[in-house]
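Peer 1: just to be clear, the model below is a prediction. Sequence and coordinates:
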Amino acid sequence: MAKRSEYDARHLSVLEGLEAVRKRPGMYIGSTDSRGLMHCLWEIIDNSVDEALAGHASTISITLHPDDSVEVSDDGRGIPVDIEPRTGLSGLEVVFTKLHAGGKFGGGSYNAVGGLHGVGASVVNALSARLDAQVTRGGKVHQLSFRRGEPGVFSGSRPDPDAEFTPAVDGSPLDVIAKAKRGVTGTTIRYWSDRQIFTSDAVFNDVEIANRARQTAFLVPGLRITVRDERGAEPLEEVFQYDGGISEFAEHLSADASVTDIWRIQGHGKFTERIPVLAADGRSHMEDVERDCEVDIALRWGIGYETTVRSFVNIIATPKGGTHLTGFEQALLKSLRKTVESNARKLKAGSDKLEKDDVLAGLTAVVTVRIAEPQFDGQTKEILGTPAARQIVSKVVSKELETRLGSTKRGDKQQATAVLEKVVAEMKSRISARMHKETQRRKNALETSSMPAKLVECRSKGVAETELFIVEGDSALGTAKLARSSDFQALLPIRGKILNVQKASVADMLSNTECAALLQVIGAGSGRSFDLEAARYGKVVLMTDADVDGAHIRTLLLTLFFRYMRPMIEAGRVFAAVPPLHRVEVIHPGRKANEVKYTYSEAELNQLLARLEQDGLNYKEPIQRYKGLGEMDADQLSETTMDPQHRALRRIRVQDAEAAERVFDLLMGSVVAPRKDFIIEGSQALDRDRIDA
């Protein structure tokens, strides 16, 4: 029998003060990698933003120093430096050394804030090798330094976390280091993260910081945030300030052409919450408190099907949503369902009901609420848990949206009609895709009549090895029929330039003959309902002429794929054929047969001719220049462009979907001015010889 180990009170550990933070950092910041490092920075930044949110600060500066320290400065009121009566310590030391201490527990200094638990500053201090806090108040600049959460004094004139440190013995070593102009206030925090705590590869992400600064500037109109990175050879600085608030934010997030303008929904509601309240004697008791919840939402619909919704509580992002986002989505669906049902005959909606995905397709929205002491799930504040927020947001959105959708004003009425038509089109597309998935399987020879008549089908029934070539025009189709391998290569001709779907609505796209035929042939639906597993071909190859028109047609086709069949591109199943530009027949003396060489650019042709001249070889004149695929015979097209043994294909990939979407919008969108600027700027680098005139 195993000997039982002793376990009594002397085996219990009691962690005092900030020891618990250093012992279990993951409990407070989630992890000790780059994510945790960034979370510490957000805690300090959020304290400055709360000052701006309360109307006491207008500028915030964030600086990444070369020595791996970070500095956050604001022109707010400054952390209190007078003595806190219960502890006998200065307010500055209390904030940075005591967990659950601060001015955000209902004392009247703040209303709606992001920092709630009173642990942010003290946790950052505990996990820092050194932290210097400077506060400007009352015409003086006060400074207090800490090492791993302990107040004291560092030696030396230059800030260095490895400098000799003398811990404080009696009271706070709060130094007055300078005088300040009358009325000037603010707080500057500079800290060095403790490498004993964080992993060696944990670094500050400048892109993430810039995105967070931009987001905060949108959420607090008029706030100026400067981000400066001094870690590289040349300092980089960005300044963010937006006076339009979340309306500008929604416009910034929108990538596709608009169906509506930015709609702003604002309102508020009250609710009662039972919370513990500290009495004068220090004891707590439960008390009912009336809260106010302010709702501010900016939204718009675009022609696409991607959904971009950002939610915030007191300017703190809630990436996993919460009760406020649930209320918003419920009200959105309820209001649009009600309006569509009352206009079913006009919209030709039938008896089918809208679903959430139909309503969210193409939606860009910024949902913000402001609540005193909101309930979050955990210190990382990713999900709002305050139950009353759902009902209040739902009520505000329902009232404002129904008013907007039922408005008789000309502009509002046109936009409301456009939104209703869009969501009904999405509903019909979803239902059609579901029916297609249930009934449509790969057609055998007897069932091909349901496919477009112009489709030249292949014999193979296995999806993985099949290829669909989209060819430009009937002349190229005739040659391609002879050049293809009918076992696994199918052909679909298109007439000229298809619809520009970047500008068109979903309904226009579905009613366009060429677009509808392409969607039908691929057989996997479109937009949000696209099912990659249902695609009828393993590869789709865009085979267009090697000229300006061919490039334009290829771009239009890629726009269609990017907008409505993006999973095909993401899976690497869309390709562009690379037909040759020139055919050079090299003459060999004697009985040796002449050799044919193909080149794919003017530069490659010049290199080939130079090499032939160097080798003393001649070639037939004139050199054949292909202006279109129809000029090739079947053997040439097969050898250069269609035969897997010899051809070259260019795989189309989307490495950065957001960047790609911006390029598509620039090249194919309805706004002309940016495209004109792009053409003018790029005209200097254009080689005139490349223009096929």
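Peer 2: Received, thanks.
Peer 1: contacts and neighbour counts: CA atoms only from here.
Peer 2: OK.
Peer 1: how about the contacts made by V463?
Peer 2: V463 is in contact with A535, R536, Y537, G538, counting by Cα atoms under 8 Å, 6 or more residues apart in numbering.
Peer 1: ok, the last one touching F469?
Peer 2: Just to be clear, that refers to G538. No. Because the distance of 11.2 Å does not satisfy Cα atoms under 8 Å, G538 is recorded as not touching F469.
Peer 1: of these two, give the one with the bigger neighbour count.
Peer 2: Neighbour totals were compared for G538 and F469, and F469 leads with 25 against 19 (other Cα atoms under 10 Å).
Peer 1: want to compare, so here's the second one:
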Amino acid sequence: MAISSDYNARHLSVLEGLEAVRKRPGMYIGSTDSRGLMHCLWEIIDNSVDEALAGHGQSINVILHPDGSVEIHDDGRGIPVDIEPKTGLSGVEVVFTKLHAGGKFGGGSYTASGGLHGVGASVVNALSARLDVQVDRGGKTYGMQFRRGEPGRFKDSGKPKPDSVFEPFSDASVLDIVGKAKRGVTGTRVRYWADRQIFTPDAKFSYTELQARARQTSFLVPGLKITLRDERRLAGTPGEEGTFEEVFHHDGGISEFVDYLANDAAVTDIWRFHGSGTFKESVPVIDESGHSRITEVERVCDVDVALRWGIGYETTVRSFVNIISTPKGGTHQTGFEQALLKTFRKVIEANSRKLKVGSDKIEKDDVSAGLTAVLTVRLAEPQFEGQTKEILGTSAVRQIVSKVIEKSLGAQLNSTARGDKTQASMLLEKVVSEMKSRVSARVHKETQRRKNALETSSLPTKLADCRSTDVKRSELFIVEGDSALGTAKLARSSDFQALLPIRGKILNVQKASVADMLSNAECAAMIQVIGAGSGRSFDISAARYGKVVLMTDADVDGAHIRTLLLTLFFRYMRPMIEHGRVYAAVPPLHRIEVINAGSKANDMIYTYSEAEMHQVLGKLAAEGKRYKEPLQRYKGLGEMDADQLAETTMDPRHRTLRRVGLAQAESAERVFDLLMGSDVAPRKEFIIGGAERLERDRIDA
């Protein structure tokens, strides 16, 4: 930091703490890239959220300006403007220049807040080329400006800029009155320009992160309205074409958050558990003489949890302390996970005969499969591991959360109410099925993936396997029906192409439970043949085939069977789709036999749609060529001769395959749930809405 010639003791007293922040910014914000830049923004936004959380204020506006600055408005009480007796400075200056100072110490203003280190606003100020703050309070608007943490005044002519002429205060700071505020109107406005001497050149505010955080906060503080406005027009952002504004406002609590996060069909309703506990903590307290004394204080910890289980196997758990996200968990999440496992073990042990558990014990992964949960705890002065507040360290919270969950979840699972009893039964069956699936995967983990001459195969008898042990080269064709299997056996190259027939339409696994899926012969055979397990235990490196080709008839029933097969892969073997190893065969619809003159053999042309057929016939007519009539229309794969099937659908040199992709998992999840899920009404609306666009010619009569 440049020091002017008239730099005096007043400047030193203001900047003694902030200079340390500028020298070691990583200690306070984690890093000086985009992540650190966003952390600074969270510190200011969290201060506004804490006001709303305490019941003061209902709206927060965040504006990303084109000049790289960011502005945060709130309608809270406004930062205190009176003189703080110990320092002789206004409350505004104390908040923005003194580390570990603010309303969150001593328990006077905030009983539970996020920004508990008390360094947020002052750190942001120290790392800003310029920071302007305005406070509406008591019918007046107060203003103060800082350059790299130092209070003073900028001499702006027009728009505020960080490189405008700056005059630091030399004797005493002045909190200017810059306008009038309407009666009863209070709030704080902060606008700052991050210091490019500190942050890396490529550091920039992420609208996507800001959007996710705003949405998350609006769920956690019911009734709070958060407005985001992006004026930067950056490429690749929603505001690329012009100013983009979004409002987040949810009157529901964390139950609504769980409903938003969950993207699979439900096994249980959203369950909400509340509770609290007290603990004692020894903390240093500074007395009036300035000495620190260890004092024992009693704390209250409130626990609020919303959770539900779905038919999937992925786990989504979001944990928060005083609405601050703890992505790396901490004592509250540890207590939550321990209580889940303990409660389920207890209930399953009591129902072991009914559930046919055997001697195996369930593990954490069995319980958490398909779980979506939001866990929040509120307590005064939580201890975090590091300034970035990603891990809660207060040890007593673990036991409090654990007791609340054990009591509430135990009561829920043992409830005798009709609806609760049904859901609890389905959930326990799901957890036990997950355990059995995990145990089965472990048992088979060490077995060889390919049989050799000295071994017998435990694979399904109807599998016509290939000779090659090269996974990259091998292909598994899942064919519809035994008639197609017979033709396919003659058409395939047995060196690297394996065949597995399925009988008609398999189980719709979007609706079915894990237990039903595993007990279904067709589904179990496919999982066994592919050999990589299912669900969360799926290991793509153990897959026995490089390609899986779904070979179904080119009609409506074939399309339905293909959809059912894709549902199985999406729900239980998703990595196969993600790695591009699932394909749909494209069999022809018609065969046109072109008559050649003389002894020359006739040519065969295969077409794959009505439009292509008419196009080919038109071209033949224009060239004066004749063809045999009637044209052959293939109703199914079984109607083809082996050489025709090989040439059109199975031979890598001539065939057409359609690779099944997964561009966006969330949108795919919604489509599968719409088409294959238990809820009939949305599917009916989809079918009626799309009926007008249906080409009747594509339906087989």
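Peer 2: Structure's in. What do you need? Keep in mind that this is a model prediction, so the values were computed, not measured.
Peer 1: before we move on, back to that, make JSON lines out of the contacts of V463 of the first structure and add distance to G244 of the first structure and secondary structure.
Peer 2: Conversion of the contacts of V463 of the first structure to JSON lines gives the following (distance: Cα to Cα, whole Å; DSSP: H, G, I helix; E, B strand; the rest coil):
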{"residue": "A535", "distance to G244 of the first structure": "44", "secondary structure": "coil"}
{"residue": "R536", "distance to G244 of the first structure": "48", "secondary structure": "coil"}
{"residue": "Y537", "distance to G244 of the first structure": "48", "secondary structure": "coil"}
{"residue": "G538", "distance to G244 of the first structure": "47", "secondary structure": "coil"}
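Peer 1: out of those, the closest to L354 of the first structure would be?
Peer 2: Distance from L354 of the first structure was checked for each of these by Cα to Cα. The minimum falls on A535, at 25.8 Å.
Peer 1: ok, that closest one touching L519?
Peer 2: No. Shown here, A535 of the first structure and L519 do not form a contact pair, counting by Cα under 8 Å, at 9.7 Å.
Peer 1: where along the stretch 451-600 of the first structure do the helices fall?
Peer 2: Along the stretch 451-600 of the first structure, the segments classed as helices by DSSP state H, counting those that start in this stretch run 473-483, 506-511, 513-522, 548-564, 566-570.
Peer 1: in the second structure, which residue range corresponds to the first one?
Peer 2: It refers to helix 473-483 of the first structure. Aligning helix 473-483 of the first structure against the second structure (TM-score structural alignment) gives residues 481-491.
Peer 1: who touches the matching stretch?
Peer 2: Under the contact criterion Cα under 8 Å, 6+ apart, stretch 481-491 of the second structure has outside partners 464, 479, 499-504, 637-638, 640-643, 645-646, 650.
Peer 1: thinking again about what came up before, now mean neighbour count and distance to G245 of the first structure too, for the helices of the stretch 451-600 of the first structure, in TSV please.
Peer 2: Putting those into TSV (neighbours: other Cα atoms under 10 Å; distance: least, Cα to Cα, whole Å) gives the following:
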stretch	mean neighbour count	distance to G245 of the first structure
helix 473-483	18	50
helix 506-511	17	30
helix 513-522	18	39
helix 548-564	19	29
helix 566-570	20	32
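Peer 1: wait, which of the ones you listed is closest to K597 of the first structure?
Peer 2: Of all those, it is helix 473-483 that lies closest to K597 of the first structure, at 18.7 Å by Cα to Cα.
Peer 1: now that closest one on the second structure. Mean distance?
Peer 2: Compared with the second structure after the fit, helix 473-483 of the first structure shows a mean deviation of 1.6 Å (mean Cα distance after the TM-score superposition for the first structure).
Peer 1: how many neighbouring residues does Q414 of the first structure have?
Peer 2: Residues within reach of Q414 of the first structure, counting by other Cα under 10 Å, total 15.
Peer 1: in the second structure, what residue corresponds to it?
Peer 2: Structural alignment (TM-score structural alignment) places Q414 of the first structure against T422 in the second structure.
Peer 1: re the thing from before, now the helices of the stretch 451-600 of the first structure as a markdown table including distance to E230 of the first structure?
Peer 2: As requested, the helices of the stretch 451-600 of the first structure are arranged in a markdown table below (distance: least, Cα to Cα, whole Å):
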| stretch | distance to E230 of the first structure |
| --- | --- |
| helix 473-483 | 57 |
| helix 506-511 | 47 |
| helix 513-522 | 51 |
| helix 548-564 | 38 |
| helix 566-570 | 37 |
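Peer 1: and D531 of the first structure, which of those helices is closest to it?
Peer 2: D531 of the first structure lies closest to helix 566-570 among the helices of the stretch 451-600 of the first structure, at 8.2 Å (Cα to Cα).
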